[in-house]
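J.: Please find the sequence and the predicted model below.
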Amino acid sequence: MDVLLVAVGGALGSVGRYWCSGLVARLFGESFPWGTVIVNIVGSFVIGLVAALALPEGRFLLPTNARLFLMFGICGGFTTFSSFSLQTLNLLRDGEWLLAGANVSLSLVLCLLATWLGLVAGVIVNR
């Protein structure tokens, strides 16, 4: 049952990633992989929020299957390190060293910040 929950959540997350990154690409263009950056920031925030809300002292003690569905399934399917890696390598291949460095830096810093903000938001909700 756990595998099915992760699979369904992953499918939903993947469809959400496809829709969201496509929307961002249409709005901002495709010269820089903003869609992947935004998806990974949002996914990082959500996983941090769910992790904080699901703590034993949290307001929403989620059962294991709900955590699997949300964190491993939806968030795992929604965020995409493989796309980030390929887009960064493509930028490097095209000689876009500055954009490749910006992609790595923005993704690392903003995703860590988003995860931390999600945890902080969850702690605030838990009060």
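T.: Nice, I can see it.
J.: can we go C-alpha only for contacts and neighbour counts from here?
T.: Noted.
J.: Tell me how many other residues crowd Arg26.
T.: 11 (other CA atoms under 10 Å).
J.: Assign it to helix, strand or coil.
T.: helix (DSSP: H, G, I helix; E, B strand; the rest coil).
J.: so how far is Leu106 from it?
T.: Per CA to CA, to the nearest Å, Arg26 is found 20 Å from Leu106.
J.: which residues does the spatially most central residue of the chain contact?
T.: In the chain, the C-alpha nearest the mean C-alpha coordinate belongs to Gly43, at 2.4 Å (CA atoms, centre = their mean). Gly43 sits next to Cys75, Phe78, Thr79 when contact means CA atoms under 8 Å, 6 or more residues apart in numbering.
J.: Below is structure B, check it against A:
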Amino acid sequence: MTEILYVMIGGFFGAIARFYLSTLINRITNSLFPYGTVIVNLLGCFLMGIVVHFLNWENVSALLAVGLLGAFTTFSSVQLEMVELMMKKQKMAFIYLFVTYIGGIAFFMLGLKMLP
């Protein structure tokens, strides 16, 4: 039961952080391409790599990895934006797909391996 509480707390803050950061980035870039979601997801993958590298503690892992970063990097936003770009017949949909998924894996590995 304690783990569920940690996931809830982390998820609460992760979702809020995702909303504000992606909204801010999208306002700054003012582009059809969803830079906010891409940057948030890449940052979240990088941070997840660091968390996985350093933490094996059950409660901290539940708070940070599953809760905070799980909510921060939700990929349901990616799916929505991908479909919207495809429906508008935007060629950038494929760039978005590549950057999000391949970039996410690369940034996760960077976060995992860059620290001793």
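T.: The structure has been received and is ready for your questions. Keep in mind that this is a model prediction, so the values were computed, not measured.
J.: Report the TM-score for the pair.
T.: Overlay of the two chains. TM-score (TM-score structural alignment, normalised by the length of the second structure): 0.95; 115 aligned residues with a CA RMSD of 1.0 Å.
J.: circling back: what's the distance between the host helix or strand of the residue nearest to the centre of the first structure and the middle of its chain?
T.: Using DSSP states H and E, Gly43 of the first structure maps to helix 34-53. Helix 34-53 of the first structure has its average C-alpha position 4 Å from the chain's average C-alpha position, going by CA atoms, centre = their mean, to the nearest Å.
J.: what's the mean distance for that helix versus the second structure?
T.: Superposed on the second structure, helix 34-53 of the first structure shows a mean distance of 0.5 Å to its aligned residues (mean CA distance after the TM-score superposition for the first structure).
J.: what does that helix correspond to over in the second structure?
T.: Aligning helix 34-53 of the first structure against the second structure (TM-score structural alignment) gives residues 35-54.
J.: Tell me where the second structure has helices.
T.: 2-29, 35-54, 58-61, 70-72, 76-87, 92-113 (DSSP state H).
J.: for the ones you listed, which one ends up most surrounded?
T.: Ranked by average neighbour count under the criterion mean count of other CA atoms under 10 Å, the helices of the second structure are headed by helix 70-72 at a mean of 25.
J.: now it: which residue numbers in the first structure?
T.: Here helix 70-72 of the second structure aligns to the first structure at residues 76-78, judged by TM-score structural alignment.
J.: got it, and stretch 92-108 of the second structure?
T.: Mapping stretch 92-108 of the second structure onto the first structure (TM-score structural alignment) gives residues 99-115.
J.: mean deviation of the matching stretch from the second structure?
T.: Mean for stretch 99-115 of the first structure is 0.7 Å (mean CA distance after the TM-score superposition for the first structure).
J.: That stretch: how far from the chain's middle?
T.: That offset, for stretch 99-115 of the first structure, works out to 12 Å (CA atoms, centre = their mean).
J.: what's it in contact with?
T.: Contacts to stretch 99-115 of the first structure, defined as CA under 8 Å, 6+ apart, come from residues 32-33, 37, 40-42, 44-49, 88-89, 91-92.
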